[in-house]
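In: only the shape, not the letters, is given here:
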């Protein structure tokens, strides 16, 4: 490690990957950025990935993100590359303010994930709404689909974990061995020790891993890339549309069809942003004809028509609408013909 630090200080590496905390701690800031002639003369690009978190994390959760703007004063002529898949107009304004980018050149792409079917509804009883999922675990065990259940607080996650284990009883364990490492259900949150967190990530990443349902907080987020998550369920309203879409994106990363089910529980919207409240009101009042479009309209790069969605095939009527969202599914002309 000592040799690595010496190499970094001498500028022996072409590319450096660092967290803001590592980059802006006292030693790195003083010895590398402020005192090194090598860095003053040879830095050619500063890239910030997941740039949207400058706005969402920069005040409380990881305040060091708010300091990244200081780099602009020390590298005034160096190009900055900001990367994010979920940027709204509000976030863009915050980013340009924090990083001081008056002449921003922007290239956009649609943040759509067309292989994920979307559904939204109000709910009170998780065992009524997800009885089919728990029944699948009982019947298929290790062959049940991989599912993430996002909750908005650790206390809610703990209660659900306890209740689901109690509901499944001996069916919650592989081959009925009631041990920590044989449970189909896991609870994942930032307060856990690294050994337990690593076990959950490693196990759920395996195609035939024991864990089939992970109840998780926002800690199960960036940097986690599990290709075969079949379903993401939100039990309780997200704070923002950006948070929601980021978490939906954990499903179907291998390109296969996946589902995202959004359950608005009593009281959960009280702590949501105005944009999330407005979204939920609009779909409940049927002001929106498509849940996907109502979500994507908040993001830069969204186009009204998703060409990718139209390439999907529906097992019921071979149309794209049934694969989009629950609103499109119920309004599909083919569906109405079948119902009649």
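Out: Yep, it's here. Source: prediction; values computed, not measured.
In: only C-alpha atoms for contact and neighbour calcs from this point on.
Out: OK.
In: helices of the stretch 101-250 of the chain, start to end?
Out: 126-129, 131-140, 154-168, 194-205, 241-248 (DSSP state H, counting those that start in this stretch).
In: ranking those helices by burial, who's on top?
Out: Mean neighbours per residue, mean count of other CA atoms under 10 Å, is largest over the helices of the stretch 101-250 of the chain for helix 241-248, with a mean of 20.
In: what angle sits between the helix or strand that it is followed by and helix 241-248?
Out: Next along the chain after helix 241-248, taking DSSP states H and E as the criterion, comes strand 258-264. Interaxial angle, strand 258-264 versus helix 241-248 (axes from the mean of the first three to the mean of the last three CA atoms, to 10 degrees): 140 degrees.
In: count of residues packed around residue 267?
Out: Residue 267 has 10 neighbouring residues, counting by other CA atoms under 10 Å.
In: export the helices of the stretch 101-250 of the chain to a markdown table and tack on distance to residue 280?
Out: Converted to a markdown table, the helices of the stretch 101-250 of the chain look like this (distance: least, CA to CA, whole Å):
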| stretch | distance to residue 280 |
| --- | --- |
| helix 126-129 | 18 |
| helix 131-140 | 24 |
| helix 154-168 | 21 |
| helix 194-205 | 31 |
| helix 241-248 | 10 |
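In: for residue 93, which of these is the nearest?
Out: Shortest separation from residue 93 across the helices of the stretch 101-250 of the chain is recorded for helix 241-248, at 14.9 Å, computed as CA to CA.
In: what residues does the closest one touch?
Out: Helix 241-248 is contacted from outside by 86, 87, 221, 232, 238, 260, 275, 276, 295, 298, using CA atoms under 8 Å, 6 or more residues apart in numbering.
In: now swap in stretch 231-240 and tell me
Out: So stretch 231-240 is contacted by 126, 145-152, 244, 247-248, 250-252, 258-266, 268-269, 271-273, 275-276 (CA under 8 Å, 6+ apart).
In: straight-line length of that stretch, end to end?
Out: Chord length of stretch 231-240, first to last residue, is 20 Å (CA to CA, to the nearest Å).
In: that stretch: how far from the chain's middle?
Out: 10 Å (CA atoms, centre = their mean, to the nearest Å).
In: ok, now stretch 289-308?
Out: Relative to its chain's centre, stretch 289-308 lies at 18 Å (CA atoms, centre = their mean).
In: comparison target, given below:
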């Protein structure tokens, strides 16, 4: 995301002194100026792209009230804490607070002492609250996670869909809808349902160049995930699973491995979910294993990896979930474990959808997600193309670019698999076919007499995972189908006949069993002093714990990295660091300058990489 050098914009001083930024990110100034002129706005910016500044910055400078409608209490609390740490008059009204707390905030609102008020959509629609809105000096209504408004969005919420009624009550107040994910149909639906008047539409780039996208064949998923997380050495990450049982099983195994991991899903007690979320945001928990219930409430910039244990149901969901990694702009990774049988199961669920229009939309969205998981071209190009951001050049930072699939003459391998499927009478699943190919001595195979088949043991020289990868490619090529209605048995198609007879040659990608690109810890980079960074991180955690706020409220990782590059030793130099504004300099400057000075005094020559 580009940064423009600040001209003499009216909000330049606030941006620098409060937020510690020396320039607007791309699109921010355009949106701010439009709303200042009384225009509505629809803002599409990627996660971490700076959407919130579009309403926070003008709110700070104004004499009126900006109301932000946000989906989750935890998200409101984190944003309010971060703003209050910068000296901004911000508050939230939600059901989790006492009547005394709510009354105190109401009094401040009557006195026009609050500039930013966060509320849930449910509260925003309550008659008492809407009457209050019409009395307060409201200058802007900002609706975050606006894709929830649309029936075509991947996370439609009925209460969000009713927010258009606020526009009728406040016809002169500008409305700003913000989201990170919305295709053309969703964008149109948002504008229609909110009754936006000729909105300024800003579409930022969907590209997150700091995120490395990696897809691996899913063969021993729990082991794959456990090995992957072990390589991250305590970095923060999220693992998304498709069921509550998988969440609990994997979280327990990670915990047994000595990893600070916790489970999160909608079936857990509300207090437990809150504890997990707060522990993760405050760096007490390294890895959260979750269903998609662990979603929009994550206000944590330093998530270094997101793993999908199961394939998501849409590219929008995948993009939003992977976008929770690397919001601070530092290197991050998104790992998807892909199994075509998972895809077949999801397709069968979608086909049970009673609403024909909804079923058609979900089928379309999942087909695009399948293509992303099964593709042999640059993952980032496929992702950006889905959002109509067309590019020609490969990214150089995905598994396909870093370790391009090597093609080989796979005719013989294909014939072995196809022939084996035929010999077991197309009545068995993938694992059994591979067991026959590899000459397994399992009791079930012997009971069936399959050790007598001509294909028994003809693939013994290769691993189970190798044949798994080959078989999946044959499914992708349309030579084999996996019949989900018959428990995943493999069946040949008409197209398999020519390959079996040797009438056509077949090029396959060499199976990628031991993918190398994701093995290094994704946060590793050699341009900053990692020892100093770790010391500053420990100092930040101690301050955050004492103040009972998340560590990023003190400083985010990007700020600490800059400190570990430039070694500021006085207040002037510290103010030059991104994310250090006047208020944070006053609150935390002395302790961080002392830590840096002590470190430099102890080491004659700081080391830049380890």
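Out: Right, received. Where do you want to start? Small disclaimer: the values here were computed from a predicted structure and weren't measured.
In: which of the contacts of helix 241-248 of the first structure fall in strands?
Out: Mapping the contacts of helix 241-248 of the first structure onto strands (DSSP state E) picks out 232, 260.
In: quickly name whichever of the contacts of helix 241-248 of the first structure is closest to residue 162 of the first structure.
Out: Using CA to CA, the contacts of helix 241-248 of the first structure come closest to residue 162 of the first structure at residue 232, 19.6 Å.
In: tell me the counterpart of the closest one in the second structure.
Out: Using TM-score structural alignment, the partner of residue 232 of the first structure in the second structure is residue 306.
In: go on, residue 79 of the first structure?
Out: Checking TM-score structural alignment: residue 79 of the first structure goes with residue 174.
In: from residue 195 of the second structure, how far off is its match?
Out: 11 Å.
In: adding distance to residue 158 of the first structure and neighbour count, write the contacts of helix 241-248 of the first structure out as TSV.
Out: Listed next are the contacts of helix 241-248 of the first structure as TSV, based on distance: CA to CA, whole Å; neighbours: other CA atoms under 10 Å:
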residue	distance to residue 158 of the first structure	neighbour count
86	29	25
87	32	22
221	18	14
232	18	26
238	18	25
260	22	27
275	28	15
276	25	21
295	29	19
298	32	18
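In: count of neighbours near residue 216 of the second structure?
Out: Here the number of neighbours of residue 216 of the second structure (other CA under 10 Å) works out to 20.
In: contacting residues for the residue in the second structure that residue 294 of the first structure lines up against?
Out: Under the alignment (TM-score structural alignment), residue 294 of the first structure pairs with residue 382 in the second structure. Going by CA under 8 Å, 6+ apart, residue 382 of the second structure touches residue 372.
In: skipping adjacent residues, who's closest to residue 271 of the first structure in space?
Out: Leaving out its chain neighbours, the residue that sits closest to residue 271 of the first structure by CA to CA, 6 or more residues apart in numbering is residue 239, at 6.5 Å.
In: how near is that neighbour to residue 91 of the first structure?
Out: Residue 239 of the first structure is 15 Å from residue 91 of the first structure, by CA to CA.
In: one more: residue 228 of the first structure?
Out: Using CA to CA, one gets 30 Å for the distance from residue 228 of the first structure to residue 91 of the first structure.
In: and residue 171 of the second structure, which of the three is it?
Out: Assigned state for residue 171 of the second structure: coil (three-state reduction, DSSP: H, G, I helix; E, B strand; the rest coil).
In: show me the helices in the stretch 351-500 of the second structure, by range?
Out: 356-374, 379-386, 399-402, 411-423, 430-438, 443-448, 464-476, 496-500.
In: need the winner for burial among those helices.
Out: Most buried of these by mean neighbour count (mean count of other CA under 10 Å) is helix 430-438; its value is a mean of 22.
In: okay, and that one goes to which residues in the first structure?
Out: Counting by TM-score structural alignment, helix 430-438 of the second structure lines up with no residues of the first structure.
In: could you say what helices and strands that helix packs with?
Out: Packed against helix 430-438 of the second structure by the contact rule (3 or more CA pairs under 8 Å, 6 or more residues apart in numbering; DSSP states H and E) you find helix 411-423, helix 464-476.
In: next, the angle from that helix to helix 464-476.
Out: 120 degrees.
In: how far is helix 430-438 of the second structure from where the chain is centred?
Out: 36 Å.
In: residues contacting the equivalent of residue 304 of the first structure over in the second structure?
Out: In the second structure, the residue paired with residue 304 of the first structure is residue 391, using TM-score structural alignment. Residues in contact with residue 391 of the second structure (CA under 8 Å, 6+ apart) are 381, 384, 385.
In: repeat that for residue 288 of the second structure.
Out: Taking CA under 8 Å, 6+ apart as the test, what residue 288 of the second structure contacts is 237, 238, 239, 251, 261, 262, 263, 264, 276, 280.
In: tell me the spacing between it and residue 220 of the second structure.
Out: 20 Å.
In: then residue 153 of the second structure?
Out: 33 Å.
In: residue 343 of the second structure now?
Out: For residue 343 of the second structure, the distance to residue 220 of the second structure - CA to CA - is 17 Å.
In: the more surrounded of these two?
Out: Neighbours were counted for residue 343 of the second structure and for residue 220 using other CA under 10 Å; residue 343 has more, 21 against 10.
In: would you say that one is within a helix?
Out: Yes: judged by three-state DSSP, residue 343 of the second structure forms part of a helix.
In: contacting residues for it?
Out: Going by CA under 8 Å, 6+ apart, residue 343 of the second structure touches 311, 370.
In: so which bit of the first structure is whichever strand or helix holds residue 29 of the second structure matched to?
Out: According to DSSP H and E, residue 29 of the second structure maps onto helix 28-36. Alignment note (TM-score structural alignment): helix 28-36 of the second structure is unmatched in the first structure.
In: quick check: buried residues in that helix?
Out: Under the neighbour-count criterion of 16 or more other CA atoms under 10 Å, helix 28-36 of the second structure has 28, 29, 31, 32, 34, 35 buried.
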